[in-house]
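Novice: Can you look at this prediction? I've put the sequence above it.
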Amino acid sequence: MLTTSFLFWLAVILAAVTAVDEQTVTHLRGVDTAAVVGTVAPAAEAPVVEEQTATSQSPTSASTCQLTHGQAKRLLLNCQSDRIRFVGIGDWGEAKETSGVRAVRDGLLRDAPNADFILSVGDNFYDNGVKSVNDPQWQKTWVERFGIGSKLNVPWISILGNHDHKGSTQAQVDYAKGSQPGSKYWVMPDRMFSIDTTANGHQMRVIATDTEKLGERGDNSDAKILQLNSILQSSKVKAYFGGHEHDMQVLQSGNLDYFMFGGGGRSIQTGKTPPGTKAKTLFYALRYGYAIFDLDVAQRQLSVTYKMFNLNGSRAEERTFTRQY
């Protein structure tokens, strides 16, 4: 089974908040890493449990979370429940209406309306990002395709991808501050930002940015990739969420889990493993799809369900992975 890049351009990382201090964050900035999520101190180590599931029901309960802007580069997510549900999607910004794009769109419209938020891990617009807040791709590729503001009314917490860097990254930041169609649902305070979360009294912090200088494409350094991996391991990071490769994967390196979901609609393709950065492949599928994350902060349990589609757009099997931290 082919493995792909050990680290990707974009990610969100689940970690123990007590282990992620300001010095670590400074190092993370220095290597253009992704995001860090902090929770209460982790429980004893447990292996990833994989189970194949039947087609699941769409969520029926509305979100209990409220997302607001705090200080510069800071979001506040306040949830009445200690359970948070979000949908992760990556590499979805394909302009063409392909079978994969349509399948992911239809699935997202079934599963995402009652999620607390959508996590977009980059490559939001192909091939060269957007030129401005008035670029027609905003309307065609995002607002109209996903019914933003009509069929889908949840926040899209978004991170930049390498293709987004080929256009105006500032335009993606500015869109969230403007009055264009759907702008109130587009959440990107800056290229790097934090999300301070309270879930029924339990604290969690997210530090989100793109890893534009990391990965196996472009002008990248294996040394920097290894440096980032060392930081993640020493900071007791538990899980890393990302995209970039156009497929669906679950990888593991030591006690660090990698949930990768880059099958958002761009043409499916495999990647290349940089020297010295291999991780164990627990699951790999050359399919379109997205991931549903159910996080119980109080119980320190994460359940990740991969919703997947075949190359012709037909529905494929689902896979659920659970982790006790």
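Specialist: It's in. Numbers count the residues shown, from 1 in each chain.
Novice: Every contact and neighbour count from this point should use C-alpha atoms.
Specialist: OK.
Novice: Trp290: what secondary structure?
Specialist: Just so we're on the same page, residue 290 is Tyr rather than Trp. Classification of Tyr290 using DSSP: H, G, I helix; E, B strand; the rest coil returns strand.
Novice: Use this one as the comparison:
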Amino acid sequence: MLALLWLSLLVPAVSRVGGDGDALTFLALGDWGGLPEPPFVTPRQAATAAAMGRAAAALGGDFVLALGDNFYFSGVRDEWDPRFQDTFESVFVSPGLRGVPWYVMAGNHDHAGNVTAQLRYSHRSPRWHFPHPYYSLRLHLPGSNASARLLVLDSVLLCGRGDDFGRGPAGPRDAAAAAAQLRWLRAQLEAAAAERFVLVAGHYPLWSVGKHGPTPCLLRLLRPLLRRHRVSAYLCGHDHNLQYLEEGGVGYVLSGAGNFMEDSQPHAGSVPPGALRFFYGSAASPGGFAHVRLEPAAATVTFLEATGRVLHRVTLPPRHP
């Protein structure tokens, strides 16, 4: 078993691939993991990959945050699994994504396979960065002394493995490992008190009106921490659409439209009144993702369809003006 250490990685605002150079930018993409049989990629994934390259070139893209479910439907077997080539390396090939690092987390479908193999693949691919099941990224904001913190979680280790048939996570397989991750998160949030922005990311949604709905485990464990520490936003996937919600001063960015789209809102009554600000899941859509721009004065989240159409944009204030 992996040692339960925490990692802190520095992401400098250099080696930009696009944009005007006065912000740190990244693309957030969830549930993008193709198919387990030829051609190992869906038309929606291919269209989204191409659009991400165009967005990175036009709007900036210092890195990609991969929000889990990287390989449908049962993850990978080992670090030599051809799915790494067929579903990742040969798909995200647009010039705008060339040389852009990916920071990766595991989703429930990844946990159906070998997550350790995805960690080990970090040693085989120069752009696949998955150093530990959970880790911290410090993000320098160009043109200032300000910085932000991105805390990447493994929500499956924390809550257990759910499925696509309405059964949510029923509890962690390893309670001690889940408790260790939660202690790590508390310590990281305390240490990030002076950061201009703090972002937390996990595969499972905390709030969602979609098929899977809110995750009770995260409502119990994470919601009080996010509010207490004035976290700027929580980013996730799992539901196959795009959503933005606000509650308790925290923004909730759901970007799970990288491979499938689901338009239903069976949990519309399960989120706080007025929390849902944006939802898009049209079955006719070629997919979509979120683009995040961090400047000292504001964080801007833009939801983009794979056509290039801007679907929604929201601006979040800094924690410390």
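Specialist: Done, it's in. If you're wondering where the values come from, they're calculated on a predicted model, not measured in any experiment.
Novice: Got a TM-score for the two of them?
Specialist: Here the TM-score for the pair of chains, by TM-score structural alignment, normalised by the length of the second structure, is 0.68; 246 aligned residues with a CA RMSD of 2.8 Å.
Novice: Can you find the partner of Gly107 of the first structure in the second structure?
Specialist: Aligned by TM-score structural alignment, Gly107 of the first structure pairs with Ala51 of the second structure.
Novice: Can you say which helix or strand has that match in it?
Specialist: Using DSSP states H and E, Ala51 of the second structure maps to helix 43-59.
Novice: Show me the contact partners of that helix.
Specialist: 17-20, 25-27, 32-34, 61, 91-97, 258-260, 286-289, 305-308 (CA atoms under 8 Å, 6 or more residues apart in numbering).
Novice: Buried ones among these?
Specialist: Buried subset of those (neighbour count, 16 or more other CA atoms under 10 Å): 17-19, 25-27, 32-34, 61, 91-94, 96-97, 258-260, 286-289, 305-306.
Novice: Take the contacts of helix 43-59 of the second structure and keep only those in strands.
Specialist: Secondary structure from DSSP state E places Thr25, Phe26, Leu27, Gly288, Phe289, Glu305 of these in strands.
Novice: What's the match for the last one in the first structure?
Specialist: So the one you mean is Glu305 of the second structure. Matched to the first structure by TM-score structural alignment, Glu305 of the second structure sits across from Met308.
Novice: Quick check: the residue nearest to its match when sequence neighbours are not counted vs Asn114 of the first structure, distance?
Specialist: Spatial nearest neighbour of Met308 of the first structure, chain neighbours left out: Gly289 (4.2 Å); criterion: CA to CA, 6 or more residues apart in numbering. Distance of Gly289 of the first structure to Asn114 of the first structure, given as CA to CA, to the nearest Å: 18 Å.
Novice: Ok, Val104 of the first structure next?
Specialist: For Val104 of the first structure, the distance to Asn114 of the first structure - CA to CA - is 17 Å.
Novice: Leu137 of the second structure matches what in the first structure?
Specialist: For Leu137 of the second structure, the residue aligned by TM-score structural alignment is Ile195.
Novice: Thought Pro189 was touching its match, still the case?
Specialist: No. Look at Ile195 of the first structure against Pro189 with CA atoms under 8 Å: they stay out of range, at 10.1 Å.
Novice: For the two, list the residues in contact with both.
Specialist: Shared contacts of Ile195 of the first structure and Pro189, defined by CA under 8 Å, 6+ apart, comprise Arg74, Leu75.
Novice: Checking Leu137 of the second structure next. Helix, strand or coil?
Specialist: Leu137 of the second structure - assigned by three-state DSSP - is strand.
Novice: which residues touch it?
Specialist: Ser8, Leu9, Leu10, Val11, Arg149, Leu150, Leu151, Val152.
Novice: Which residue is the nearest non-sequential neighbour of Gly251 of the second structure?
Specialist: Closest residue to Gly251 of the second structure apart from its sequence neighbours, by CA to CA, 6+ apart: Ala233 at 4.4 Å.
Novice: Quick check, that neighbour in contact with Val253.
Specialist: Yes. Between Ala233 of the second structure and Val253 a contact is recorded at 7.0 Å, counting by CA under 8 Å.
Novice: more neighbours, these two?
Specialist: Each of Ala233 of the second structure and Val253 has its neighbours counted (other CA atoms under 10 Å); Val253 has more, 27 against 23.
Novice: Now which residue in the first structure aligns to the more buried one?
Specialist: Matched by TM-score structural alignment, Val253 of the second structure corresponds to Phe259 in the first structure.
Novice: Tell me which residues touch that match, please.
Specialist: By CA under 8 Å, 6+ apart, the residues touching Phe259 of the first structure are Ala239, Tyr240, Phe241, Gly242, Gln249, Val250, Leu251.
Novice: Matching the residue nearest to Gly251 of the second structure against the first structure, which residue comes up?
Specialist: Using TM-score structural alignment, the partner of Ala233 of the second structure in the first structure is Ala239.
Novice: wait, what's in contact with that match?
Specialist: Residues near Ala239 of the first structure by CA under 8 Å, 6+ apart: Ile13, Leu14, Ala15, Leu256, Asp257, Tyr258, Phe259.
Novice: and which of the residues you listed is nearest to Gly218 of the first structure?
Specialist: Ranked by distance to Gly218 of the first structure (CA to CA), those are led by Tyr258 at 21.5 Å.
Novice: ok, the residue nearest the centre of the first structure to Trp142 of the first structure distance?
Specialist: Centroid-nearest residue in the first structure: Val121, 4.0 Å away (criterion: CA atoms, centre = their mean). Counting by CA to CA, the separation of Val121 of the first structure from Trp142 of the first structure is 14 Å.
Novice: now Ser303 of the first structure
Specialist: Distance, Ser303 of the first structure to Trp142 of the first structure, using CA to CA: 27 Å.
Novice: Need the counterpart of Leu219 of the second structure in the first structure.
Specialist: Aligned by TM-score structural alignment, Leu219 of the second structure pairs with Ile225 of the first structure.
Novice: Pretty sure its match sits in a helix.
Specialist: Yes. Under three-state DSSP, Ile225 of the first structure sits within a helix.
Novice: from what I can see it touches Gly215, true?
Specialist: Yes. Using CA under 8 Å, Ile225 of the first structure is in contact with Gly215, at 7.0 Å.
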